[in-house]
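Student: how would this look folded up:
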Amino acid sequence: MQAVGAALAGAVSAPEAAAPPADPRAVRALLAEIGLLHPRAPESDVPLELCRFQARAGLTVDGIAGPRTVRALVQAAREARHIRSLGLPLAA
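Tutor: Predicted coordinates for the structure are as follows:
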């Protein structure tokens, strides 16, 4: 998960107007980590699951992994890791 953090560091810390697009592989890994995307799901499933995540997180639903979405994904992944560390299942 270190690589995901490094790949997203610029998008998370940069001002929104200057933020580079998030690495699609990192976004995919985060969606998988929070249980919204099967690791072997087709690439065509990523935008749909990203929209689903955005709706659940109260973000603009546009299927784009902008800075706010990336920050929310990173936070959700941290929470998912913590929940799993407690031996609890992730909520559906």
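Student: contacts, neighbours, all on C-alpha from now
Tutor: OK.
Student: buried residues in the helix or strand residue 78 falls within, which are they?
Tutor: Assigned by DSSP states H and E, residue 78 falls within helix 67-85. Buried residues in helix 67-85, counted by 16 or more other Cα atoms under 10 Å: 67-74, 76-77, 80.
Student: and this one, so I can compare the two:
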Amino acid sequence: MKKLFVAAALVMGMGTTVFASNFNTANVETVVMVNDFTPIEVKDLPQAVQDAITKNYADSTIKEASVEAKEDGTKTYKVVLTDKESTESTILLNEKGEVLK
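Tutor: The predicted structure is shown next:
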């Protein structure tokens, strides 16, 4: 949700920049949010995450995994999956194994 808010703010900021280009804009500040995902071993994924992947992505294998710890103590797991056609897809899951959007 935080990423969506930042993305919307950046898009709106760009739109107003075009509108205000005829005005004197001396101070423009850009804020960039970067996720700090740390690579982890696949075996270190929580069991709930592994079970969710096995259940919902049975035809895929885990290529790599990483984790992001948020300020409130929650963790988000980013998992890169590879299917039989070698197509990669990335999913985000919480500690309960629920897919995040």
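Student: superposed, what's their TM-score?
Tutor: After superposition, the two chains reach a TM-score (TM-score structural alignment, normalised by the length of the first structure) of 0.24; 40 aligned residues with a Cα RMSD of 4.4 Å.
Student: picking that back up, want to throw the buried residues of helix 67-85 of the first structure into JSON lines with distance to residue 57 of the first structure?
Tutor: As requested, the buried residues of helix 67-85 of the first structure are exported to JSON lines (distance: Cα to Cα, whole Å):
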{"residue": "67", "distance to residue 57 of the first structure": "13"}
{"residue": "68", "distance to residue 57 of the first structure": "10"}
{"residue": "69", "distance to residue 57 of the first structure": "9"}
{"residue": "70", "distance to residue 57 of the first structure": "11"}
{"residue": "71", "distance to residue 57 of the first structure": "11"}
{"residue": "72", "distance to residue 57 of the first structure": "7"}
{"residue": "73", "distance to residue 57 of the first structure": "9"}
{"residue": "74", "distance to residue 57 of the first structure": "12"}
{"residue": "76", "distance to residue 57 of the first structure": "9"}
{"residue": "77", "distance to residue 57 of the first structure": "13"}
{"residue": "80", "distance to residue 57 of the first structure": "14"}
